[in-house]
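Engineer: pasted the sequence and its predicted model underneath.
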Amino acid sequence: MVRHPYLHQWLLPAGHVEPSEMPVQTALRELLEETGLVGEQAQLVDANLIKIPDNPLKKQAAHMHIDCRYLITAKEQVSAPAELPNHWFSQDKAPAEFQPYFKL
């Protein structure tokens, strides 16, 4: 999990899809950027619609996000510097929202 720089909480690595990417490519890229881990395989396991409120500071109107979550098998060694603080959590220490994913 990574420490989100604005929300100040532990979350799964995440990011926005670039114009030339498929969502699975985004998941692998964000994993590498945020943790330094290289993903080898990715399987879609969940998708949710999330309402994003207005953000006047970023001049963004309210909108919807499609949140795709992937189960990714990654190489055990870090391959690049991580952009964000990251930490492995055991199931009992992970936030409740992510508990169901430990069964995968």
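Structural biologist: Yes, it's here.

Engineer: rest of the way, CA atoms for contacts and neighbours
Structural biologist: Will do.

Engineer: residue 16 - how many residues pack around it?
Structural biologist: The number of residues packed near residue 16 is 13, by other CA atoms under 10 Å.

Engineer: I'd like the distance between it and residue 75.
Structural biologist: The spacing between residue 16 and residue 75, counted by CA to CA, to the nearest Å, is 23 Å.

Engineer: wait, is residue 32 part of a strand?
Structural biologist: No: under DSSP: H, G, I helix; E, B strand; the rest coil, residue 32 sits outside any strand and is assigned helix.

Engineer: in addition, the following structure is provided for comparison:
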Amino acid sequence: MNIFSEIAIRARNTIYEDQCNIILSSSSPFSRVTTQGHITASGLVIKDDKALLIFHPYIKRWFQPGGHIDEGESPVETAIREVYEETGYVCEIDPDNQELLDIDIHEIPANPKKGEPAHLHIDLLYGLKVLRQEQSMEDIECRWLTLTDIESARIQRVLAKLS
């Protein structure tokens, strides 16, 4: 099954179904030019019963690192790049679990500073493994949180699926 089919199944019978179908049928489902929303990617990095999370500077909550898919980039490459840019950790796809871990569809509030209206993110989550740490490219707070201290319902859903 391809990723678009998996997204369509995940969106079925949700309040986001119509909007997801518009995004999936657009000529640029990964691009910010698709104003209804776009497909993004993120990485869940787990080490020693802790997960690497960032404090989102706009939404003000702890999430796994992730972001927009650049032209010519695969979702997995995006997850690896975003983790590196936001945290300084160089990662690779988890060799023990190379499959897509989760698809999450969520609303992003309007951001007047960026001139962005409210829109959807269809986020593809991949499990990553740390290779080494370097200097972060962005000034975003990151922290290793114990798995029991994570409040994100999405990450808890994924952790339950992994155990």
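Structural biologist: Ah, there it is. A quick note: this is a predicted structure, and the numbers were derived from the prediction, not measured.

Engineer: show me where structure 1 has strands.
Structural biologist: With DSSP state E as the criterion, structure 1 has strands at 2-3, 10-11, 37-52, 63-78.

Engineer: once aligned to structure 2, how far is the second one on average?
Structural biologist: Same thing as strand 10-11 of structure 1. After superposition onto structure 2, strand 10-11 of structure 1 sits on average 0.8 Å from its aligned residues (mean CA distance after the TM-score superposition for structure 1).

Engineer: what span of structure 2 lines up against that strand?
Structural biologist: Under TM-score structural alignment, the counterpart of strand 10-11 of structure 1 in structure 2 spans residues 62-63.

Engineer: which outside residues touch that stretch?
Structural biologist: Stretch 62-63 of structure 2 is contacted from outside by 53-56, 151-152, using CA atoms under 8 Å, 6 or more residues apart in numbering.

Engineer: got it, and stretch 2-9 of structure 1?
Structural biologist: Against stretch 2-9 of structure 1 from outside (CA under 8 Å, 6+ apart): 10-13, 34-35, 84-87.

Engineer: write the PyMOL selection for whichever of these are buried.
Structural biologist: To isolate the buried subset of the contacts of stretch 2-9 of structure 1 in PyMOL, counting by 16 or more other CA atoms under 10 Å, use the following:
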select buried, resi 10+11+12+13+34+35+84+86
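
Engineer: number of residues surrounding the residue mapped onto residue 94 of structure 1 from structure 2?
Structural biologist: Correspondence of residue 94 of structure 1 to structure 2, assessed by TM-score structural alignment: residue 150. Residues lying near residue 150 of structure 2 (other CA under 10 Å) number 17.

Engineer: what's near enough to touch residue 150 of structure 2?
Structural biologist: Taking CA under 8 Å, 6+ apart as the contact definition, residue 150 of structure 2 lies against residue 156.

Engineer: can you name the helix or strand that the residue nearest the centre of structure 2 falls in?
Structural biologist: In structure 2, the residue lying closest to the centroid (CA atoms, centre = their mean) is residue 42, at 2.8 Å. In the assignment (DSSP states H and E), residue 42 of structure 2 maps to strand 37-47.

Engineer: now the angle from that strand to strand 119-133?
Structural biologist: Between strand 37-47 of structure 2 and strand 119-133, the angle comes out at 30 degrees (axes from the mean of the first three to the mean of the last three CA atoms, to 10 degrees).

Engineer: so where is strand 37-47 of structure 2 in structure 1?
Structural biologist: Under the alignment (TM-score structural alignment), strand 37-47 of structure 2 falls on nothing in structure 1.

Engineer: flag every buried residue along that strand.
Structural biologist: So strand 37-47 of structure 2, judged by 16+ other CA under 10 Å, has buried residues 37-46.

Engineer: what sits up against stretch 71-80 of structure 2?
Structural biologist: For stretch 71-80 of structure 2, contacts defined as CA under 8 Å, 6+ apart pick out 31, 40-43, 65-70, 90-93, 124-126, 128.
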